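# Any chance you could fold what I've pasted below:
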Amino acid sequence: MDYQAELKSYLDEQGRVKEWPSKRNKGKFQKLVLEYLASKFESGVTYTEKEVNTLLNQYHTFGDPALLRRELFENGLIDRKRDGSAYWRNTQN
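Predicted coordinates for the structure are as follows:
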């Protein structure tokens, strides 16, 4: 998918998400942003919470990796151990 074209108003020149989209359009742009960010995770790799935050911080500029991590998890794009000690890309979506 060409996220750059779909998300052009939400991405800066470096491909970083500038703002969290509002819920209008039934959250379409929120879903696209989350899919874009999920695509940055390698399949089969397990990440610590700190590594997830570092990766997310590379791809957004509004300083809220916790929001993005939570949304990725709640939307089934990443999974995690119950205690939050390990995260990985959910390849079933």
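# Only C-alpha atoms from now on, for both contacts and neighbour counts.
Fine.
# Determine how far the last residue of stretch 46-64 lies from the first.
For stretch 46-64, the first-to-last residue distance is 21 Å (C-alpha to C-alpha, to the nearest Å).
# Helices along the chain, start to end?
According to DSSP state H, the chain carries its helices in the segments 3-6, 28-38, 49-58, 65-74.
# Which one of those lies nearest to residue 20?
Nearest of the helices of the chain to residue 20, taken as C-alpha to C-alpha: helix 28-38 at 7.0 Å.
# Please give the structure of this sequence too, so both can be compared:
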Amino acid sequence: MTRTAVPLRVDDLSPFAKTLRQALTRHEGVPTHVELLNLIAKAAGFANYQHLRADAGTAGRLAAAAEPAPPADLTQVEKAARYFDAEGVLISWPARLNLQTLSQWVFWSRIPPEAVFSEREISELIRHWHDFSDHALIRRAMVDAKMLERTVDGREYRRIERAPPPELKPLLAHLAARAAA
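As a prediction, this is how the structure comes out:
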């Protein structure tokens, strides 16, 4: 099992060391691993170790969100767009996996977030977005690609919220411009 690193940043080491020393002298015996983690976190100004971990997780997510997105591969966008007609309907299933996945992202973007669908309802949505009569293939591919989740019995489906690839936005814009023309 991999561990997530929990960074600890201390603005001034001297007050941190004094607070930690006082806590250790008040503690009876040698602190356990968890107790020591809590003492260190408290000396750094956190309520406990869980508070430190939560703060580190938030900082990591904020740092990741601040990173610029990689540029979109417009060649892939052009290639994927060839598989859609003027109304944005997928006319054939691409042979290449990366184009299949990008096509699935188009479908993903059309599924309302947080809505729950039965198998029949999600299949009906997908059926309207393609023209080659294999909605089950697309539905299963989207589940395998972690774009849709389904219950164990397959009765309920919902869109999984995650960051789409940078190519999705230009592809959707391309399809919308083609439909408007």
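# before we move on, the earlier item: would you list the helices of the first structure in a markdown table and tack on mean neighbour count and distance to residue 85 of the first structure?
As requested, the helices of the first structure are exported to a markdown table (neighbours: other C-alpha atoms under 10 Å; distance: least, C-alpha to C-alpha, whole Å):
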| stretch | mean neighbour count | distance to residue 85 of the first structure |
| --- | --- | --- |
| helix 3-6 | 13 | 30 |
| helix 28-38 | 19 | 18 |
| helix 49-58 | 16 | 6 |
| helix 65-74 | 17 | 13 |
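# Any idea which of the ones you listed gets closest to residue 86 of the first structure?
Per C-alpha to C-alpha, nearest to residue 86 of the first structure of these: helix 49-58, 6.6 Å.
# what span of the second structure lines up against that closest one?
Under TM-score structural alignment, the match for helix 49-58 of the first structure in the second structure covers residues 119-128.
# Can you give the contact residues for the matching stretch?
Contacts of stretch 119-128 of the second structure with the rest of the structure, by C-alpha atoms under 8 Å, 6 or more residues apart in numbering, involve 89, 107, 133, 134, 135, 136, 138, 139, 154, 155, 156, 157.
# so who does the last one touch?
For residue 157 of the second structure, the residues meeting the contact criterion (C-alpha under 8 Å, 6+ apart) are 116, 117, 118, 119, 122, 148, 149, 150, 151.
# Distance of the aligned partner of residue 17 of the first structure in the second structure relative to residue 107 of the second structure?
Under the alignment (TM-score structural alignment), residue 17 of the first structure maps onto residue 90 of the second structure. Distance of residue 90 of the second structure to residue 107 of the second structure, given as C-alpha to C-alpha: 9 Å.
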